[in-house]
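Asker: how does the following fold in three dimensions:
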Amino acid sequence: MTSSLTIRRGGLDEVPAVLELLDKATEWLVARGRTDQWGTEAHSTNPRRVEQIRGFATDGGLWVAEKAGRVVGALAVGDAMSYIPPAEEPELYIRLLVTDRASKGSGIGTELLDHARMLARGLGVELLRVDCYGGGDGALIRYYEKEGFTRGEPFGVQISDSEWPGQILFQRL
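Answerer: You can find the predicted model right below:
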């Protein structure tokens, strides 16, 4: 774990830093030929994505991880995304998890997921769900499974002429 990591609530001032993390993650994916997850365009230039991150900040669900005064990860929690079937019980939904690719393997994602678990328990919620890219080699699904999540239903989101493959994962607390 990263003992010098601070997790705090994020606001509108953190939106540019979160978008930069997303942009760098996309660059990292593109450099590895993995363009099916998020495409090739910067999130910071996509008005829909900018508005989504601003919404996470204004609804109080955005959390940022800082190390040495720099944002190195972000977590957004709240209600399930509109394309996800509702849960049959109260839940906390992870709407975004992104970490600094330069810090890959340092435990930032795990600490942010632990924070989500703590938030859910604080709300008296026993179900934590997340969705992720369900295509490619399945590496992202395996990451969440390593973090204690179980596969739920796969789903698809229609984007232009194709369907983006997604996977719901859940964890009982």
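Asker: from here on, just use CA atoms for contacts and neighbour counts.
Answerer: Fine.
Asker: please, where are all the strands along this protein?
Answerer: Ranges of strands in the chain, per DSSP state E, are 5-9, 62-67, 70-78, 92-99, 127-133, 150-159, 162-172.
Asker: tell me, how many residues neighbour Leu5?
Answerer: 20 (other Cα atoms under 10 Å).
Asker: list the buried residues for the helix ranked longest in the chain?
Answerer: As assigned by DSSP state H, the longest helix anywhere in the chain is helix 15-31. By 16 or more other Cα atoms under 10 Å, the buried positions in helix 15-31 come out as 15, 17-27, 29-30.
Asker: if we can go back for a sec, in a markdown table: the strands of the chain, plus distance to Gln52.
Answerer: Listed next are these as a markdown table, based on distance: least, Cα to Cα, whole Å:
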| stretch | distance to Gln52 |
| --- | --- |
| strand 5-9 | 16 |
| strand 62-67 | 11 |
| strand 70-78 | 11 |
| strand 92-99 | 10 |
| strand 127-133 | 16 |
| strand 150-159 | 17 |
| strand 162-172 | 18 |
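Asker: of all those strands, which lies closest to Arg49?
Answerer: Using Cα to Cα as the measure, strand 92-99 is the one of the strands of the chain that comes nearest Arg49, at 11.6 Å.
Asker: which residues sit against the closest one?
Answerer: Contacts to strand 92-99, defined as Cα atoms under 8 Å, 6 or more residues apart in numbering, come from residues 21-22, 25, 72-81, 108-109, 112, 116, 120, 125, 127-131.
Asker: 7 Å instead, please
Answerer: Strand 92-99 is contacted from outside by 21-22, 72-81, 108-109, 120, 125, 127-130, using Cα atoms under 7 Å, 6 or more residues apart in numbering.
Asker: now, of these, which are buried?
Answerer: Members of these classed as buried by 16+ other Cα under 10 Å are 21-22, 72-80, 108-109, 120, 125, 127-130.
Asker: another for comparison:
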Amino acid sequence: MNVPQSDSPWRIVPAGATQLPLLTELYEEAARWQASRSPVHWPLECRENWTPDVERGYVHLLEEKATGAVAGMVILYPDPEPFDRSIWPDPEASAAYLHKLIVRRTWEGQGLGELLLDWAEAECRRMGKRLLRLDCMGDNEGLNRYYPRAGFTYRGQTIGKGWKANRYEREVREHLVSSPV
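Answerer: Got it, this is the predicted structure:
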């Protein structure tokens, strides 16, 4: 989805320290929705410590420009975190790693997930990265259909104790001239 920056009704902004409760709210909303659709989901109670990632500028919110309403969030790491290193066979590749892609259900079906993914890809290009990587639960049928439709290539599966993570990556495209928002 390429939306010219000036025409987009959305903006993506770094999350601030005052928004830590909002991040937990977004996460728990998404976890409850996942639990209603799939036996494999995020824990219902948020155990995340958002502060370090917020302080480093890795957590971003999708806001509606007209109202300031927050429609979603994403975390984009410029380098692999310990979990990424544990599941990717080549974590030193020129890649950024996306986590916690969340769009509130009230904005479902408007292409906002793709908007966040395109923004993350534009950020990868700005960072000089060749790849945008992410993972999802191997048993989550919806996400495992969604990411290939969004231009991601399946790169295998890592099996842990009681879980399976499917790995996906998308090459950074040069023809995306600017960030979509």
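Asker: TM-score for this pair?
Answerer: The TM-score (TM-score structural alignment, normalised by the length of structure 1) is 0.84; 160 aligned residues with a Cα RMSD of 1.8 Å.
Asker: Phe56 of structure 1 is nearest to which of the strands of structure 1?
Answerer: strand 62-67 (5.3 Å).
Asker: list the buried residues of the closest one.
Answerer: 62-66.
Asker: who are the packing partners of that strand?
Answerer: Packing partners of strand 62-67 of structure 1 (3 or more Cα pairs under 7 Å, 6 or more residues apart in numbering; DSSP states H and E): strand 5-9, strand 70-78.
Asker: identify the residues contacting the last one?
Answerer: Defining contact as Cα under 7 Å, 6+ apart, one finds that strand 70-78 of structure 1 is touched by 17-18, 56, 61-66, 92-100, 108, 112.
Asker: how many residues are close by Ala17 of structure 2?
Answerer: For Ala17 of structure 2, using other Cα under 10 Å, the count is 12.
Asker: for Pro165 of structure 1, same thing?
Answerer: Neighbours of Pro165 of structure 1 (other Cα under 10 Å): 17.
Asker: thought it was touching Gln158?
Answerer: No: if you go by Cα atoms under 7 Å, Pro165 of structure 1 and Gln158 don't touch, sitting 9.0 Å apart.
Asker: map Ala31 of structure 2 across to structure 1 for me.
Answerer: Matched to structure 1 by TM-score structural alignment, Ala31 of structure 2 sits across from Thr26.
Asker: need the residue closest to the centroid of structure 2.
Answerer: Residue closest to the average C-alpha location in structure 2 (Cα atoms, centre = their mean): Leu101, at 3.0 Å.
Asker: what does it correspond to in structure 1?
Answerer: Checking TM-score structural alignment: Leu101 of structure 2 goes with Leu97.
Asker: and what of Phe152 of structure 2?
Answerer: Match for Phe152 of structure 2 (TM-score structural alignment): Phe149.
Asker: which residue packs closest to that match, ignoring adjacent ones?
Answerer: Excluding the flanking residues, the one nearest Phe149 of structure 1 by Cα to Cα, 6 or more residues apart in numbering is Gln171, at 4.8 Å.
Asker: Glu92 of structure 2 too?
Answerer: Pro80 (7.6 Å).
Asker: residue contacts, that neighbour?
Answerer: Counting by Cα under 7 Å, 6+ apart, Pro80 of structure 2 makes contact with 91, 96-97.
Asker: conserved subset of these in structure 1?
Answerer: Using both residues aligned by TM-score structural alignment, their matches' Cα atoms under 7 Å, structure 1 keeps these contacts from the contacts of Pro80 of structure 2: Tyr97.
Asker: who wins on neighbours among the contacts of Pro80 of structure 2?
Answerer: In those, the most neighbours by other Cα under 10 Å go to Ala96, 26 neighbours.
Asker: if I look at it, how far off is Gln19 of structure 2?
Answerer: For Ala96 of structure 2, the distance to Gln19 of structure 2 equals 24 Å [Cα to Cα, to the nearest Å].
Asker: what of Leu101 of structure 2?
Answerer: From Leu101 of structure 2 across to Gln19 of structure 2, the span is 17 Å (Cα to Cα).
Asker: can you tell me which of the contacts of Pro80 of structure 2 is closest to Trp42 of structure 2?
Answerer: Closest to Trp42 of structure 2, out of all of the contacts of Pro80 of structure 2 and judged by Cα to Cα, is Tyr97, at 18.0 Å.
Asker: neighbours of the equivalent of Trp119 of structure 2 over in structure 1, how many?
Answerer: Aligned counterpart of Trp119 of structure 2 in structure 1: His115 (TM-score structural alignment). His115 of structure 1 has 16 neighbours, counted by other Cα under 10 Å.
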